[in-house]
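K.L.:
below is the sequence, then the predicted model.
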Amino acid sequence: MSLDEHKKNVSFLIIGGGAWGLSLANTVSNTNSKVFLWDGDRKLLDSLKKNRRHPFFCTDIEIHENIEIVIELIECKYDAIFFVTPFQALEAVVQLMLDKRITADHYVCASKGIDINNLQLAHEIMKPLLLKAASFVQLSGPSFAYEVMQGLPTAVTVGYKGRNVTKFFKNYVHQSNFRTYLTEDYIGVEIGGALKNVIAIGVGIADGLELGANARVALIVRGLKEIRTFGLSRGAESTTFSGLSGLGDLVLTATDNQSRNRQLGLKIAEFNNVHKALESVGKLVEGYKTSQALDRSKEINSENYPIMHEIIEIVLHSRKPAEALARLLSRELRPE
């Protein structure tokens, strides 16, 4: 399809044909926009193009008629590009966009994490794309893909820098069942979305050990304090972490069994072995990757980040959950 044909409609390019990418593609298609979906998995694209359904996810829901499956990426400018890949693939996808000369007015990252190799957040990884763009956007919040795909009510935070974001999201993304709340604290939105996955692993471990509801809530609340502390050190605003992309996303990910991060924690408690737990979950666990990035950064210490520190020790350095629990419970009295 030529660039002129693209410009007849507001156009989206969704990079990533997994559950979350397809859910977002279906969602923005409801605004009568033209949506193009691409993934690095050619077999998946062929299946989506032929059957108009995802082979593994929400197999009973047909892909919206406004979605076109793109087999080969070509030079083009879109109104918005959504990056919905595993976070550790983001740098490679950004380079692909540069190589193919694929551009947009709005670059939206819907993946959450910290790059293991360079310890960067999404806006830093995507910087080469943003030189001539209207905006960078980080979309985050309590939003399981399965429920979004079903059209169930969902609310997310849109952290942004740049111009024309409010108008664009109001006209082409925000809907009655997919509500978007805007903030200029994009760094806080990025950090909340990344670090809540680590805390969710810890809550899963605690629930797997049957430590009770009191312990679960304590981990969530004190874990949120650590996320806020980390965010403030990066220039984020404190209030962001009380919103959808902070507390909201953390509560959802830590307490609902649809969460892979929580599932990993439950399996660690069951097997007392991280590798067996990862094999049992069988899917990408972003919190595990973020733990690796935090460990490399050397920023997470037992004094300022005791919960995240112990979770990282369990996940990456073979500390037994019972030992980590004992260390947390033996900490000295301190102000809240």
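P.N.:
Nice, I can see it. Quick caveat, the model's predicted, so the values are computed rather than measured.
K.L.:
going forward, measure contacts between C-alpha atoms and count neighbours the same way
P.N.:
Will do.
K.L.:
wait, residue 159 touches residue 191, no?
P.N.:
No: judged on C-alpha atoms under 8 Å, residue 159 makes no contact with residue 191 at a distance of 10.9 Å.
K.L.:
buried residues, stretch 100-118. List them.
P.N.:
Residues of stretch 100-118 classed as buried by neighbour count (16 or more other C-alpha atoms under 10 Å): 102-116.
K.L.:
those: which two are farthest apart?
P.N.:
Spatially, the most separated pair among the buried residues of stretch 100-118 is 105 and 116, at 27.8 Å (C-alpha to C-alpha).
K.L.:
Three-state assignment for the most centrally placed residue in the chain, please.
P.N.:
The C-alpha lying nearest the average C-alpha coordinate of the chain belongs to residue 112 (C-alpha atoms, centre = their mean; 3.0 Å). Of the three states, residue 112 takes coil under DSSP: H, G, I helix; E, B strand; the rest coil.
K.L.:
isn't it right up against residue 194?
P.N.:
Yes: contact status for residue 112 versus residue 194: in contact at 5.0 Å, counting by C-alpha under 8 Å.
K.L.:
which parts of the stretch 51-200 of the chain are strands?
P.N.:
67-69, 76-83, 102-109, 135-140, 154-162, 178-183 (DSSP state E, counting those that start in this stretch).
K.L.:
contact partners of the longest one?
P.N.:
Defining contact as C-alpha atoms under 8 Å, 6 or more residues apart in numbering, one finds that strand 154-162 is touched by 134-143, 148, 177-190, 244-245.
K.L.:
alright, now check it against this:
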Amino acid sequence: MTEQPIAERGGLAVLGAGSWGTALATLAARNGVPTHLWGRDATALVDMAASHRNQRYLPDLQLPTGLSFEPDLAKAVRHAATVLIVVPSHAFADMLSDIAPLLDPGTQIAWATKGFEPGTGRFLHELVAERLPGRAAAVLTGPSFAREVAAGQPSAVTVHSEDAVFAQHLADLLHAPNFRVYTGNDVLGAELGGAMKNVLAVATGVADGMQLGLNARAGLITRGMNEMLRLGVALGAKPETLMGLSGLGDLVLTCTGDLSRNRRLGLALGQGIGIHEAVAQIGQVVESMVTADEVVRLADKHHLDLPISKGVRAVLHGEVTPVEGMKALMAREQKPEYPQGLFGTH
């Protein structure tokens, strides 16, 4: 019997078999959605199909029998109603180029990648519009450690799209008793929050690694939120988006949770470990390594002073030590908290 095309069954192709891609594919499969998981490591996919476990990233998660593993990218996306991209930001543009000639005309595109295009500071939705024009597109983001989602612990995220019907469709594919999915229409704001929180998490990690106390952590989170809001408003994002799950929610999680790779990078730096050794110890992509450059580039373009973000960039580039960076923040001139209103430039 000829297999029914995935598109007719509302099928989903998840591209990226790391921890987050595996967790999202598992959610969809558990919801009865025909789901294909693709990854660059064909051997790892074969092992996952045999053991129904992702031994490298989520060894404790029993993968559902309804989840298919496909090492052939063309087969993974062929006839898919929705493609969900979950690869690091530095690989995002190439992934779009790879799938462009493979997609059916009606296939919709979503991504759970957080960050900017390295070297240009462009948002990921801009790349989607450029390389896959005319398609419904959505970003999935919010405070969500893959390990906790995989374990069935309660989580809440948000899907933003200019296409309200597609946003709701993607939310329906993933929504579950312990995984609440909200919707919105501010793609730029949702992407900014998901990217910028990684930079700010390094700052709080550094402070905690230096054992500067809970007061310092709270101050950095609050002033970091201020930097996110001011940059967001300058770019045209909605403040309420950044005060929601994709901004404040993700910021709090990433700045306080030790499952965060970016926070762990900061912790290591604050403890005196060198940048290369710290990244090697984490063993996965640390998005703040490139995102800090793009945040500062955007801030300079809009004539904004973002001292925490700029300090993180300087530390990551070895221009200052963590101790020097913290001293510079504390030595800044005294001023009103909001000299020009909530979204002033200071």
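P.N.:
Received, thanks. Quick caveat, the model's predicted, so the values are computed rather than measured.
K.L.:
tell me the spacing between the residue nearest to the centre of the first structure and residue 87 of the first structure.
P.N.:
Distance check for residue 112 of the first structure against residue 87 of the first structure: by C-alpha to C-alpha, to the nearest Å, it reads 6 Å.
K.L.:
shared neighbours of these two, anything?
P.N.:
Both residue 112 of the first structure and residue 87 are in contact with residue 286, where contact means C-alpha under 8 Å, 6+ apart.
K.L.:
the longest helix seen in the first structure vs the second structure, mean deviation?
P.N.:
Of all the segments assigned as helix in the first structure under DSSP state H, the longest by residue count is helix 186-208. For helix 186-208 of the first structure, the mean distance from the matching residues in the second structure following superposition reads 0.3 Å, by mean C-alpha distance after the TM-score superposition for the first structure.
K.L.:
just after that helix, pick out the following helix or strand.
P.N.:
Where DSSP states H and E defines the elements, the next helix or strand beyond helix 186-208 of the first structure is helix 213-233.
K.L.:
show me what that following helix is packed against.
P.N.:
Secondary-structure packing of helix 213-233 of the first structure (3 or more C-alpha pairs under 8 Å, 6 or more residues apart in numbering; DSSP states H and E): helix 186-208, helix 249-255, helix 306-317.
K.L.:
can you pull the buried residues of that helix?
P.N.:
216, 219-220, 222-232.
K.L.:
what of stretch 314-332 of the second structure?
P.N.:
Along stretch 314-332 of the second structure, the positions that meet the burial threshold by neighbour count (16+ other C-alpha under 10 Å) are 314, 315, 316, 320, 321, 322, 325, 326.
K.L.:
neighbouring contacts of it?
P.N.:
So stretch 314-332 of the second structure is in contact with 206, 207, 269, 270, 275, 289, 307, 308, 311, 312, going by C-alpha under 8 Å, 6+ apart.
K.L.:
out of those, which is nearest to residue 32 of the second structure?
P.N.:
Nearest member of the contacts of stretch 314-332 of the second structure to residue 32 of the second structure, counting by C-alpha to C-alpha, is residue 289, at 37.3 Å.
K.L.:
give the contact list for the closest one.
P.N.:
Under the criterion of C-alpha under 8 Å, 6+ apart, the contact partners of residue 289 of the second structure comprise residue 316.
K.L.:
one more pass at 6 Å, please.
P.N.:
For residue 289 of the second structure, the contact set (C-alpha atoms under 6 Å, 6 or more residues apart in numbering) is empty.
K.L.:
for residue 54 of the first structure, find the nearest of the strands of the stretch 51-200 of the first structure.
P.N.:
strand 67-69 (11.8 Å).
K.L.:
that closest one against the second structure, how far on average?
P.N.:
Mean for strand 67-69 of the first structure is 0.9 Å (mean C-alpha distance after the TM-score superposition for the first structure).
K.L.:
tell me what that strand is packed against?
P.N.:
Under the contact definition 3 or more C-alpha pairs under 6 Å, 6 or more residues apart in numbering; DSSP states H and E, strand 67-69 of the first structure sits against strand 34-38.
K.L.:
other SSEs contacting the strand it packs on?
P.N.:
Helices and strands touching strand 34-38 of the first structure, by 3+ C-alpha pairs under 6 Å, 6+ apart, are strand 11-15, strand 67-69.
K.L.:
quick one: it to strand 11-15, angle?
P.N.:
20 degrees (axes from the mean of the first three to the mean of the last three C-alpha atoms, to 10 degrees).
K.L.:
now strand 34-38 of the first structure on the second structure. Mean distance?
P.N.:
Strand 34-38 of the first structure differs from its equivalent in the second structure by a mean of 0.4 Å after superposition (mean C-alpha distance after the TM-score superposition for the first structure).
K.L.:
centre of the chain to that strand, how far?
P.N.:
For strand 34-38 of the first structure, the separation from the chain centroid amounts to 20 Å (computed by C-alpha atoms, centre = their mean, to the nearest Å).
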